[in-house]
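Engineer: based on what follows, work out the 3D shape:
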Amino acid sequence: MYNIQNIVAKNIADYRKKHQLSLDKVSSATGVSKNMLSQIEKGHSNPTITTLWKIANGLHISLSQLTSLNNDEVDFIDESDIIPIIDDKVTIYPYFPYDDKKQFEMFKMAIEPNGKMDSAPHHAGSEEYIIVNEGILEMEIDSKIYTINHHQAFRFNSDVPHRYCNPGDITVVFTSTMYYQ
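Structural biologist: All right, here's what the predicted structure looks like:
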């Protein structure tokens, strides 16, 4: 297993170096303070899911590009090999990180009862595909509520603000595939 803080720290540092960006420019693009970015990049801070999404969206990269090791040889992934991203009642397991050639990423998300997660818009033209494996998921998109039951699938344009909610009394578990055009 790998320490998620160190992975995120390395990925941000590598991105800044590759694109010749200062912490000020990254802060401006992401809405995350320069001080917080510095702490994250040094591996001294464990950012929340919300902060990770802000950084990913601001840099126009996927969440898994930010949280996963670059490994082109991965063919089989066991959940025990993944360091989950945990924030309050939400846990994300990044199974397949973003690949420029394939333009998608895939992860499992678990939301405890009465849990929710707000998501800022993803890249323009992006789509999200969800399959609910357990429980009932409510999605709020443009002030409209959609209910996705166990063994149902849902697709939406994810370049708008959206919210994942678990209104039930059991943990909702679903698989999400993000497609970036």
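Engineer: contacts, neighbours, all on C-alpha from now
Structural biologist: Fine.
Engineer: list the buried residues in stretch 119-127.
Structural biologist: Neighbour-count burial for stretch 119-127 flags 119-123, 126-127 (criterion: 16 or more other Cα atoms under 10 Å).
Engineer: now do the contacts for the residue nearest the centre of the chain.
Structural biologist: By Cα atoms, centre = their mean, the chain has its centre lying nearest to residue 63, at 4.1 Å. Residue 63 is in contact with 52-53, 56, 97-98, counting by Cα atoms under 8 Å, 6 or more residues apart in numbering.
Engineer: Proceed likewise with the subsequent sequence, for comparison:
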Amino acid sequence: MTGNNETNNETINESISLAVAERVNKFRKEHKLSLDELSKRSEISKGMLVQIEKGRANPSIGILCKLANALGVSVADIVAISDGPNVKINKPNDIPTLWQGEHGGTARLLAGTKGSVMVELWRWHMLPNETFASDPHTKGTIELIHVEKGCLTIIIDNEVINLNENCSLTATMDVRHAYENRSNAPVNFTMTVYERASH
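Structural biologist: The predicted model follows:
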């Protein structure tokens, strides 16, 4: 998942910010990357990386995706929900909210795999007039979306698709795309993302 803004007005909570700080620093050192090198590889400013590693920034979903791709890990690795044995149960308090819309909508990362092949399961709740815009994912990234309630408008490379309740969509998302609730009622949808790190 990639967002346009470097920080969330929609914020990650403090415990997640600290986990992100620790993990990014750990993975960067494991890859023997300087902040300058990681900045170039991830296309994130060095200043932002410094703030992230100090736990002083609330990086957007887009920034987390760029970091994961640059470091060859998954977003779940960075937000610390993928550690443990082969079977990992995420209890309600373990599931991070990584996006908050301006009217109170949320996107929660329910589960994710470890490593450079990233498979993520998301649960979205979007209120009327909320929008989430995304930069292109890495080449070949696939998203599977199922609308549980309401009507979700999806814009994929300027094509507008209205996905109604109980309908599903499979799309390659290596182009600019966005999710919008243009209706007067809440929209709930689940999303699975399959992406391979490019590094």
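Engineer: which of the contacts of residue 63 of structure 1 still touch in structure 2?
Structural biologist: Compared against structure 2 with both residues aligned by TM-score structural alignment, their matches' Cα atoms under 8 Å, the contacts of residue 63 of structure 1 retain 52-53, 56, 97.
Engineer: got those as TSV, with neighbour count and secondary structure columns?
Structural biologist: Putting these into TSV (neighbours: other Cα atoms under 10 Å; DSSP: H, G, I helix; E, B strand; the rest coil) gives the following:
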residue	neighbour count	secondary structure
52	21	helix
53	23	helix
56	22	helix
97	22	strand
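Engineer: any idea how far the aligned partner of residue 79 of structure 1 in structure 2 lies from residue 81 of structure 2?
Structural biologist: Aligned counterpart of residue 79 of structure 1 in structure 2: residue 92 (TM-score structural alignment). Taking Cα to Cα, to the nearest Å as the measure, residue 92 of structure 2 falls 12 Å from residue 81 of structure 2.
Engineer: now do residue 109 of structure 2
Structural biologist: For residue 109 of structure 2 relative to residue 81 of structure 2 (Cα to Cα), the value is 9 Å.
Engineer: kindly report the same for residue 194 of structure 2.
Structural biologist: 17 Å.
Engineer: the two: who's more crowded?
Structural biologist: Taking other Cα atoms under 10 Å, residue 194 of structure 2 and residue 81 do not tie; residue 81 has more neighbours (23 against 18).
Engineer: that one in helix, strand or coil?
Structural biologist: When classified by DSSP: H, G, I helix; E, B strand; the rest coil, residue 81 of structure 2 comes out as coil.
Engineer: counterpart of it over in structure 1?
Structural biologist: Checking TM-score structural alignment: residue 81 of structure 2 goes with residue 69.
Engineer: same question for residue 136 of structure 2.
Structural biologist: Match for residue 136 of structure 2 (TM-score structural alignment): residue 121.
Engineer: count the residues that sit near residue 47 of structure 2.
Structural biologist: 11.
Engineer: that one maps to what in structure 1?
Structural biologist: In structure 1, residue 47 of structure 2 lands on residue 35 (TM-score structural alignment).
Engineer: again with residue 152 of structure 2
Structural biologist: Under TM-score structural alignment, residue 152 of structure 2 pairs with residue 137 in structure 1.
Engineer: what's the overlap in contacts for residue 109 and residue 81 of structure 2?
Structural biologist: residue 95.
Engineer: still on that earlier bit, so which of the contacts of residue 63 of structure 1 is the closest to residue 133 of structure 1?
Structural biologist: The closest of the contacts of residue 63 of structure 1 to residue 133 of structure 1 turns out to be residue 97 (Cα to Cα; 20.4 Å).
Engineer: structure 2: which residue goes with that closest one?
Structural biologist: With TM-score structural alignment as the criterion, residue 97 of structure 1 matches residue 112.
Engineer: got a list of what the nearest residue to its match once chain neighbours are set aside touches?
Structural biologist: Spatial nearest neighbour of residue 112 of structure 2, excluding adjacent residues (Cα to Cα, 6 or more residues apart in numbering): residue 120 at 4.3 Å. Contact analysis of residue 120 of structure 2 by Cα under 8 Å, 6+ apart lists 76, 109-113, 191-194.
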